[in-house]
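Visitor: Sharing a model that was predicted from the sequence below.
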Amino acid sequence: MEETTELDLRELFYVIRKHMKGILAGLAVGLICAVLISMFVLPKKYTSSVSLYVNNGQPILNNALNVNDINASQKLVGTYIVILQDEHVIEQVAEQLSRPVSAAKLAGMISMGAVNDTEVLSISANTEDPQLSAEICNVFADIAPEVLQRVVKAGSVEVLGEAKAATAPSSPSVVKNALIGALIGLVLMIGWTFYREMADNTVKSEDDLRKHVDVPVLGEIPKIRVEKERR
């Protein structure tokens, strides 16, 4: 059994080495196709973000925050995210944008979350227009303090700066897609190579004959190339 396994492994590497040029060509084609699709087919997305600092509303004693204050603020971040993602709040943001965007579409453009489990709430917008992404974040930052104070009636938020239009697209990632395309091309080419080898039942050597016919081999006629005489 061990000999058969070793033989199969040797054949495996032999097939790969034999068709190495074709396999590398498949890898190159997959890589090039992925790069071209990423650069000229897939839409470019631009991401902007704005940060809000969440305060639980409790007075700070001796200019120092204690663990309870931090934990309370972190819990408020989760509450604020749920409130700001409410459809009524999103509709309010959509109405204040300079261009028409439906609330349903706007909901798919935004994402919110705490920054590294801190009291800072990050609001991000990902669209095909860098100016629109920045505008969405800034409108959220403008209405957030009033909406949260009206609903929660406790705590407060402070906007940390304003969102700016991105100068470079955040997606698609050409490098990431190129690696994925190269891997797909490599796997497909290796699979096609082994399929061809398995489907090929022609006899090319004495070993191939022994695999197909269990009879003794009496002899083998060598293949001799005869070059034509030059006149």
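Guide: That came in fine, so what should we check first?
Visitor: switch to C-alpha atoms for all contacts and neighbour counts from now on
Guide: Fine.
Visitor: ok, which stretches of this structure are strands?
Guide: Remark: strands of the chain, listed N- to C-terminal, are 46-55, 110-114, 120-127, 156-160; assignment by DSSP state E.
Visitor: Adding distance to Ser133 and mean neighbour count, write those strands out as JSON lines.
Guide: Formatted as JSON lines, the entries for the strands of the chain read as follows, by distance: least, CA to CA, whole Å; neighbours: other CA atoms under 10 Å:
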{"stretch": "strand 46-55", "distance to Ser133": "5", "mean neighbour count": "23"}
{"stretch": "strand 110-114", "distance to Ser133": "9", "mean neighbour count": "18"}
{"stretch": "strand 120-127", "distance to Ser133": "5", "mean neighbour count": "23"}
{"stretch": "strand 156-160", "distance to Ser133": "17", "mean neighbour count": "18"}
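Visitor: looking at these, which is closest to Ile90?
Guide: strand 110-114 (9.7 Å; CA to CA).
Visitor: Look up how far Gln96 lies from Ser133.
Guide: Look at Ser133 and Gln96: by CA to CA, to the nearest Å, they are 14 Å apart.
Visitor: likewise Pro43?
Guide: As defined by CA to CA, Pro43 lies at a distance of 26 Å from Gln96.
Visitor: Over to Phe40?
Guide: Applying CA to CA, the value for Phe40 to Gln96 is 33 Å.
Visitor: out of those two, which sits in the busier spot?
Guide: The neighbour count for Phe40 versus Gln96, taken as other CA atoms under 10 Å, is higher for Gln96 (15 against 9).
Visitor: quick one, which of the strands of the chain is nearest to Leu84?
Guide: For those, proximity to Leu84 was assessed by CA to CA; strand 110-114 is nearest, at 8.9 Å.
Visitor: what is the orientation angle of the closest one with strand 46-55?
Guide: Between strand 110-114 and strand 46-55, the angle formed by their directions is 40 degrees, by axes from the mean of the first three to the mean of the last three CA atoms, to 10 degrees.
Visitor: for comparison:
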Amino acid sequence: MDKSIFDIMRIFKKRWKIILAFTLAISVGIFLMTIIFIKPQYEATTKMFIGKDTNLSEGYDSNDINLYQQLSKTYSELIESRNTIISAIELAGIDKSPEEVSKNLNVFSMEGTQIIKISYRSEDPEDTFNFINSISDEFIQRAAYLIPNVNIQVLENAIYPEKSVSPNIPLTIVISVFMGMIIGIGVSTLFEMIDSTYKGKDQLEEEFRIPVIGEIPKFREDKKS
């Protein structure tokens, strides 16, 4: 086994209390900070399909598919526009500015499809649910006005967010334990570097390049009763 492995094992054996203390302290500290200072975030998502008006007699061809895929990108910009967001805020009855909402609104034109995915996060599950439905309704109305003869359907309805999506407590615990161990090992290694005493005959032989011909065994005298 490599000598450095023995050194690491020796540090673990000698300084395990320091490593354990740092691991526990940092893990508990980060966990409490996460619980106290980071507010839960709730997310709701809906998907919209963009296609040809079903009232038109012509069928689909490759040009139509390409057209509506390109149109999906235009509609994504429409959803994220300030006017659409303001109208959706008023419709949902939430007390947030357009800038606050915009930061937590994500719109994806799913590549190679005619599907738009809309997701929104906030600290209130009811506001989240109401807003995602409001912006979907507002988008459908505005899109029908701007570009008629386009079929826009809700492909996947938003589900009321019962559970928060962040912070991720299990992941936070794993990361905090890992950080605590790394810091504990780092501190223990620093103590070893500061400690100038010799730890055994191998270290003496390596340092002075002479053989050690004998050792005084370490013993503890039993206390007399």
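Guide: Arrived safely. These numbers come from a predicted model, not from an experiment.
Visitor: Report the contact partners of the corresponding residue of the first structure for Gly180 of the second structure.
Guide: Under the alignment by TM-score structural alignment, Gly180 of the second structure pairs with Gly185 in the first structure. For Gly185 of the first structure, the contacting residues are Gly26, Leu27, Ala28, Val29, Gly30, Leu31, taking CA atoms under 8 Å, 6 or more residues apart in numbering as the criterion.
Visitor: Report the buried residues of the longest helix seen in the first structure.
Guide: Among the elements of the first structure assigned as helix by DSSP state H, the one spanning the most residues is helix 174-199. If you call a residue buried by 16 or more other CA atoms under 10 Å, then helix 174-199 of the first structure has these buried ones: 177-179, 181-187, 189-190, 193.
Visitor: mind checking what Thr127 of the first structure lines up with in the second structure?
Guide: Aligned counterpart of Thr127 of the first structure in the second structure: Ser122 (TM-score structural alignment).
Visitor: In this model Lys103 seems to touch that match, though I could be wrong.
Guide: No. In this structure Ser122 of the second structure lies outside contact range of Lys103 using CA atoms under 8 Å: 10.1 Å.
Visitor: separation between the residue positioned nearest the centre of the second structure and Ile35 of the second structure?
Guide: Nearest to the mean C-alpha position of the second structure, by CA atoms, centre = their mean, lies Asn168 at 7.0 Å. Using CA to CA, one obtains 10 Å as the distance from Asn168 of the second structure to Ile35 of the second structure.
Visitor: okay, and the common contacts of these two?
Guide: Shared contacts of Asn168 of the second structure and Ile35 (CA under 8 Å, 6+ apart): none.
Visitor: any idea how far the match of Gly180 of the second structure lies from Ala178 of the first structure?
Guide: Per CA to CA, Gly185 of the first structure is found 10 Å from Ala178 of the first structure.
Visitor: Give me the spatial nearest neighbour of the equivalent of Arg99 of the first structure over in the second structure, chain neighbours excluded.
Guide: Counting by TM-score structural alignment, Arg99 of the first structure corresponds to Ile94 in the second structure. Distances taken as CA to CA, 6 or more residues apart in numbering place Asp127 nearest to Ile94 of the second structure, at 6.2 Å, with adjacent residues excluded.
Visitor: Distance of the one you found relative to Ile135 of the second structure?
Guide: According to CA to CA, Asp127 of the second structure stands 12 Å off from Ile135 of the second structure.
Visitor: now Ile35 of the second structure
Guide: When CA to CA is the yardstick, Ile35 of the second structure and Ile135 of the second structure sit 31 Å from each other.
Visitor: And the two? Which one has more around it.
Guide: The residue with the greater number of neighbours, taking Ile35 of the second structure and Ile135 and applying other CA under 10 Å, is Ile135; the counts read 23 against 12.
Visitor: which residue in the first structure lines up with that one?
Guide: Match for Ile135 of the second structure (TM-score structural alignment): Phe140.
Visitor: which residue packs closest to that match, ignoring adjacent ones?
Guide: The shortest distance from Phe140 of the first structure to any non-neighbouring residue, by CA to CA, 6+ apart, is to Val93 (6.4 Å).
Visitor: show me the contacts for that neighbour.
Guide: Remark: with contacts taken as CA under 8 Å, 6+ apart, Val93 of the first structure is in contact with Ile136, Val139, Phe140, Ile143.
Visitor: Now, of the residues you listed, which are buried?
Guide: Among the contacts of Val93 of the first structure, those classed as buried by 16+ other CA under 10 Å are Ile136, Val139, Phe140.
Visitor: In this structure the first one contacts Glu95, no?
Guide: No. Under the contact definition of CA under 8 Å, Ile136 of the first structure does not touch Glu95, with a separation of 10.8 Å.
Visitor: wouldn't Met101 of the first structure be in contact with Ala94 here?
Guide: For residue 101 of the first structure the amino acid is Val, not Met. Yes. Under the criterion of CA under 8 Å, Val101 of the first structure is in contact with Ala94, at a separation of 6.0 Å.
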